[in-house]
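Student: Turn this into a structure:
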Amino acid sequence: MSVTRPSAVRRRLPYAVRAGACVAAILSLAACGGTAITDTASRATPAPSTSSAGSKADGPPGRAAAPAPRAPGTRPALIPGLGLRTRGRISADTRQALVVTGDSYNSSLSTAVLYTRDNPAQGWRAVTSRWRTHNGLNGWADQHWEGDLRTPVGIYGLTAAGGLFKPPESVFPYEQNPAYTVGGKGFDGEPLEGSFDYVVAIDYNRTPGVSPLDPERPLGQKRGGGIWLHVDHGGPTQGCVSLPVEHMKELLRLLDPRKNPVVVMGDAEWLER
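Tutor: Okay, here's the model as predicted:
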């Protein structure tokens, strides 16, 4: 049974994306608001370790790369802020992890850092600065439902991207499409135009690898979907995570499908377990 924390009081200002998230603003789908690598664990019962969706690490087919030697007595570096349970749920073949840390369970403010472990013997290292980000208006959800205005906690694959504009130089799968257009105003009255200039789909309640615009919801429509990383518009989201445009471009340049990238996201309390 999931542990439910008190919900924040919702502000009821106009928002153009009313169906639950990002895709709804484009094609009347339920969205910013998914297929999850795993359904997230409750705070009372830790979830077992699971593998992330995505491509395997690059290297000779059928042959695992030998780990690089390390100095005696040293341990591989860990991602700061992640507890034993959370670290254990990151697949061994994942070599990129975007960690999004919410200020608190009911806060729409968060930060994000991209980590890589190109040398498993040395462990994880940060490859970006700490970016200020926004998440859902009401904070985070142990179990996300359509329309709750919360961002689902968990570890999810990053397997597809798209946007209104051509991407920066990138090896990550990306589709340019005029459908990535949004208007109107956000919860704080800020314009939403440009929010979908660049997006990366988060594999919550969606089929990994398909277009971010795909409407299929394997867990059912009531569980929401269309959870994206997208350009920040200066206020809370329906459930997505938004980054300033320069950081979205940097992220697209750095993401590599051969490194099986994931997003590890939630409030600090959840991540530290």
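
Student: hey, let's count contacts and neighbours off CA atoms from now on
Tutor: Will do.

Student: Now do stretch 103-114: distance to the chain's middle.
Tutor: Centre-to-centre, stretch 103-114 and its host chain are 12 Å apart (Cα atoms, centre = their mean, to the nearest Å).

Student: part of a helix, is His247?
Tutor: Yes: under DSSP: H, G, I helix; E, B strand; the rest coil, His247 falls within a helix.

Student: Let me see the ranges of the strands in the stretch 101-250 of the chain.
Tutor: For the stretch 101-250 of the chain, the strands defined by DSSP state E, counting those that start in this stretch occupy 109-116, 125-126, 131-134, 140-141, 151-152, 154-163, 174-176, 199-202, 228-231, 241-243.

Student: winner for burial among those strands?
Tutor: Mean neighbour count (mean count of other Cα atoms under 10 Å) peaks for strand 151-152 among the strands of the stretch 101-250 of the chain, with a mean of 30.

Student: Please report how far the nearest residue to His134 once chain neighbours are set aside lies from Asn135.
Tutor: Computed as Cα to Cα, 6 or more residues apart in numbering, the closest residue to His134 that is not its neighbour in sequence is Leu109, at 4.8 Å. For Leu109, the distance to Asn135 equals 6 Å [Cα to Cα, to the nearest Å].

Student: I'd say Leu254 and Pro168 touch.
Tutor: No: in this structure Leu254 lies outside contact range of Pro168 using Cα atoms under 8 Å: 10.1 Å.

Student: Distance check, the residue sitting furthest away from the middle of the chain against Arg85.
Tutor: Farthest-out residue of the chain from its mean C-alpha position, per Cα atoms, centre = their mean: Pro72, at 35.8 Å. Note on Pro72: its distance to Arg85, by Cα to Cα, is 26 Å.

Student: here's the other one to compare against:
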Amino acid sequence: MPVPRSRVPLRLPYVVCAALLLLLAGCGSVSLAGMDGGGATTKTAGATGVPGPPGAAAAAPAPSLPPAPPREIPGLGPRTRAQIPAGARQAFVVTGESPDSNRSTAVLYTRDDPARGWRAALAPWPAHNALNGWTAEHWEGDLRSPVGVFTLTAAGGRLDPPATAFPYDLSPDFKVEGEGFHGEPLEGSFDYVIAIDYNRVPGASPLDQTRPLGDERGGGIWIHVDHGGPTQGCVSVTEERMKELLGVLDPVKEPVIVMGDAAALSR
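Tutor: Next comes the predicted model:
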């Protein structure tokens, strides 16, 4: 009698195939989700696996600010600043109250770091200039101080100098007598002087009488001790300020004097 066939072996292949199909489908979904087009495993965005918003990008770094321009000397216009030599690191600025005034204010500026520019090294001082004020074209006897930028290269006086790096001509010939325009005594005005290099040979003694522009253009323009009134063409500050200035000015720093009325210097 024939043995009846069992149906179990007949269903086994279908079960196995179904299981294989499910397995392959699961692997395929993992492979497609976890592989990029080049076959490399991709990473999810963020620690939580939640991708960022579309088009999101890293924040750009803040732009760096440009360096600040060097500080300029207050009150000086472009034409005046252009006259200051590039190598000058000390500028004694004497600013007159008006073109016809004999009163002014003096400030010493230094430029130790060109990248930072000029800074005031000493507090403002009261000063006198010529009786009739200022002029851009000085002539002998006009009783006006010359406007401009001039080098300072020599000093001198009747008294022993304070500690100074400047060439100093100690001589009894630095003497003056008589009275000023307001009747004030002039004696002692030249105890300390610094020659302004207007119509003179730079570096020579302040007593040197050489006038490269001619005698008619005047000369002997100095910074000297104030006698309490206007000058004939010089700039004057008190004796204490003169000693202080002599102690600070340094030929290595190529000092200059910038002098004139406020309106002229602002150009």
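
Student: what's the TM between chain one and chain two?
Tutor: Overlay of the two chains. TM-score (TM-score structural alignment, normalised by the length of structure 2): 0.75; 203 aligned residues with a Cα RMSD of 0.8 Å.

Student: re the thing from before, mind putting the strands of the stretch 101-250 of structure 1 in a markdown table, distance to Lys249 of structure 1 included?
Tutor: Below are these laid out as a markdown table (distance: least, Cα to Cα, whole Å):
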| stretch | distance to Lys249 of structure 1 |
| --- | --- |
| strand 109-116 | 13 |
| strand 125-126 | 17 |
| strand 131-134 | 13 |
| strand 140-141 | 25 |
| strand 151-152 | 22 |
| strand 154-163 | 11 |
| strand 174-176 | 12 |
| strand 199-202 | 10 |
| strand 228-231 | 9 |
| strand 241-243 | 10 |
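
Student: for the ones you listed, which one sits closest to Pro76 of structure 1?
Tutor: strand 125-126 (9.8 Å; Cα to Cα).

Student: For the closest one, give me the average deviation versus structure 2.
Tutor: For strand 125-126 of structure 1, the mean deviation from structure 2 after alignment is 0.6 Å (mean Cα distance after the TM-score superposition for structure 1).

Student: start and end residues in structure 2 for that strand, please.
Tutor: Counting by TM-score structural alignment, strand 125-126 of structure 1 lines up with residues 119-120 of structure 2.

Student: tell me the contacts of the spatially most central residue of structure 2?
Tutor: Centrality entry for structure 2: nearest residue to the mean C-alpha point is Gly117, 1.1 Å, by Cα atoms, centre = their mean. Contacts for Gly117 of structure 2 (Cα atoms under 8 Å, 6 or more residues apart in numbering) come out as Pro70, Arg71, Glu72, Arg111.

Student: Mind doing that once more with 10 Å?
Tutor: Counting by Cα atoms under 10 Å, 6 or more residues apart in numbering, Gly117 of structure 2 touches Pro69, Pro70, Arg71, Glu72, Ile73, Arg89, Tyr109, Thr110, Arg111.

Student: Equivalent analysis for Val200 of structure 1, please.
Tutor: 158-163, 172-174, 211-212, 227-231, 241, 248, 251-252.

Student: and if we set it to 6 Å?
Tutor: Ala161, Trp228, Leu229 (Cα atoms under 6 Å, 6 or more residues apart in numbering).

Student: nearest spatial neighbour of it, skipping sequence neighbours?
Tutor: Ala161 (4.1 Å).

Student: And that neighbour, how close does it get to Val171 of structure 1?
Tutor: Ala161 of structure 1 is 11 Å from Val171 of structure 1, by Cα to Cα.

Student: re earlier: and the residue nearest to the centre of structure 2, how far is that from Leu65 of structure 2?
Tutor: 18 Å.

Student: Which residue numbers in structure 1 does the longest helix along structure 2 align to?
Tutor: What stands out as the longest helix in structure 2, according to DSSP state H, is helix 8-34. Alignment of helix 8-34 of structure 2 against structure 1: no match, by TM-score structural alignment.
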